[in-house]
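J.: no sequence on hand, only this structure:
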């Protein structure tokens, strides 16, 4: 059965409602209302919107459910980098009337599985007709940080802390989708990207010491360059971030190779933080106590751009929604 053979109401009431979370405590509104109300869970509310066409994240080895998971994960990641714990999601879906009902269910199920994994309650949204299917996630979260760190606050002397592991999506970006699809470890590590929500807790606890932060959604090198541009500072990187063991083996420990694969890519969803020297000890202690993978890769300096110690210049590519992988530096 195609979606065009159903009415919007039957799809919403027969399929979508089965994946919605429970109504927030003490709320008066919920399905089938067009809005939801809730009590704040912390003093500061954080709201974001993250939208993407399904085609732009549909790697050959990803199912429709995997693609939906990836989009939901991107929405969660935006909050983690600001020290926010995402709690509620509103989802708008643009689906083709020619889409098979089983495919639509796979998309909805992938979203639901991601939200359940991250402890987010899917509380509502909207459905639309679109020849090019897309998903838009409005995420609502809460933070105890009085000043969530922006992208633009890096200061000379800050240490540069990077969470997560890198290299798999860099392999896709530099070696191509066809070769990546034949590489088992790349497929396994990129099918459903993950966010470590514990990083958000560390940021909220240490917001006074974290001057800038940004999630790695469009490539680690691009993220560093963006913080550099917005903050009016430079970055001196003295060592690569943590990479997957397969990347280290592939590069045979060569720095040039490690930088090329780790700085390019996207959808790794670690976080780049610039941290005051005085606060670095506490940040590191909290990251380790929560079991978060991280590396201190360098420091913020006067000037602009990215300087890599010990290697030749590395071309930096970032993901652009209109241009695909485009050169940043």
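T.: Okay, I see it. Fair warning: this is a prediction, and the values are worked out from it, not measured in the lab.
J.: from here on, contacts and neighbour counts on C-alpha atoms
T.: Will do.
J.: measure stretch 35-55 end to end?
T.: 29 Å (Cα to Cα, to the nearest Å).
J.: one more: stretch 56-66?
T.: This stretch, stretch 56-66, spans 12 Å end to end (Cα to Cα).
J.: cool, and stretch 246-263?
T.: 16 Å.
J.: which parts of that stretch are buried?
T.: Under the neighbour-count criterion of 16 or more other Cα atoms under 10 Å, stretch 246-263 has 247, 248, 251, 255, 256, 257, 258, 259, 260, 261, 262, 263 buried.
J.: let's bring in a second one:
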């Protein structure tokens, strides 16, 4: 039901669908590109590029988040972040969000308030708002978000453009969310920075368009783990990718946490998902954009290797595995 299930708390069924929609959207700022916002049959956004980038993610309570581990506000921020990172991975800038919420009729309205506050907070990091969506009754809390974006006249950076000789690089944090999940799974709530990284990722939104301007040949966000998502690039581009561990930073904080838990910090960095970092390939001989760091190379062949050999163990998250 959520963090506050007291009998005195007002529920979403008492407020009603349209009352809840008004409560979530009223008085919130929209981007200049929002021509018609919430309140009509559909929203209308400007598309100056003439093309619209769209991405959708679904988060289910008990699968993607737990309210005993995260506050509703943190869940709302995370739900938006995982979508906006997909827009950035195409080299685009976000323009708006559509939100679908399925929840129990007895969900306290304060939980819905905190969820929406988190969504709006994360959306405002890139200067956009929630332009529409839908709310329905369901037995489990499910959040579905569609993010929209604009390419600003550039070609999209897909997974299929990597070429032999390209440099593989990353922007953003790696392994922190996996470390936080491991800490929470052991029943701990600290270190705060590590646990917080799992609760709310910090995608490098600006790094996506910057990579596109710098000539990135392919790009992906690392929602499933670095090796797994580089595997998507390798497959789509029909190339091989080799990650060089001497170039992959393993933060000291993660080493300390791994030592305390009897875990492998490097494994978190290479395979841990949900940091929403970006991985891309760049033509050789060019300086990387600020914030990007080289971690490997593209070659003829297929698949992803680490230091020239096959990586032992799972490369990342897979649904239904």
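T.: That came in fine, so what should we check first? No experiment lies behind these values; they were computed from the predicted model shown.
J.: list the TM-score for the superposed pair.
T.: Overlay of the two chains. TM-score (TM-score structural alignment, normalised by the length of structure 2): 0.85; 307 aligned residues with a Cα RMSD of 2.6 Å.
J.: returning to what we had before: so which of the buried residues of stretch 246-263 of structure 1 are in helices?
T.: Residues of these located in helices (DSSP state H): 247, 248, 251, 255, 256, 257, 258, 259, 260, 261, 262, 263.
J.: just send those residues back as CSV, with distance to residue 204 of structure 1 too.
T.: Putting those into CSV (distance: Cα to Cα, whole Å) gives the following:
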residue, distance to residue 204 of structure 1
247, 32
248, 32
251, 36
255, 33
256, 35
257, 34
258, 31
259, 30
260, 31
261, 30
262, 27
263, 26
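J.: list the contacts of stretch 137-148 of structure 1.
T.: 40-51, 72, 75-76, 79, 82-92, 204-205, 207-208 (Cα atoms under 8 Å, 6 or more residues apart in numbering).
J.: if we go to 7 Å?
T.: The contact list for stretch 137-148 of structure 1, computed with Cα atoms under 7 Å, 6 or more residues apart in numbering, reads 41-51, 72, 75, 79, 82-92, 204, 207.
J.: which of the residues in it are classified as buried?
T.: Of all the residues in stretch 137-148 of structure 1, those buried under the rule 16+ other Cα under 10 Å are 137, 138, 139, 140, 141, 142, 143, 144, 145, 148.
J.: now intersect the residues you listed with the strands, please.
T.: Of these, the ones assigned to strands by DSSP state E are 137, 138, 139, 140, 141, 142, 143.
J.: how much space separates the residue mapped onto the third one from structure 2 from residue 236 of structure 2?
T.: With TM-score structural alignment as the matching criterion, the partner of residue 139 of structure 1 in structure 2 is residue 147. When Cα to Cα is applied, the distance between residue 147 of structure 2 and residue 236 of structure 2 equals 23 Å.
J.: alignment lookup: residue 31 of structure 1 to structure 2.
T.: Checking TM-score structural alignment: residue 31 of structure 1 goes with residue 38.
J.: list the contacts for that match?
T.: Counting by Cα under 7 Å, 6+ apart, residue 38 of structure 2 makes contact with 131, 132.
J.: can you tell me how far it sits from residue 168 of structure 2?
T.: In terms of Cα to Cα, residue 38 of structure 2 sits 41 Å off from residue 168 of structure 2.
J.: for residue 54 of structure 2, same thing?
T.: To residue 168 of structure 2, residue 54 of structure 2 is 25 Å away according to Cα to Cα.
J.: who's more crowded, these two?
T.: Applying other Cα atoms under 10 Å to residue 54 of structure 2 and residue 168 shows that residue 168 carries more neighbours, namely 28 against 20.
J.: what's the counterpart of the more buried one in structure 1?
T.: The alignment partner of residue 168 of structure 2 in structure 1, by TM-score structural alignment, is residue 160.
J.: thought that match was touching residue 299?
T.: Yes. Applying Cα atoms under 7 Å, one finds residue 160 of structure 1 in contact with residue 299, separated by 5.1 Å.
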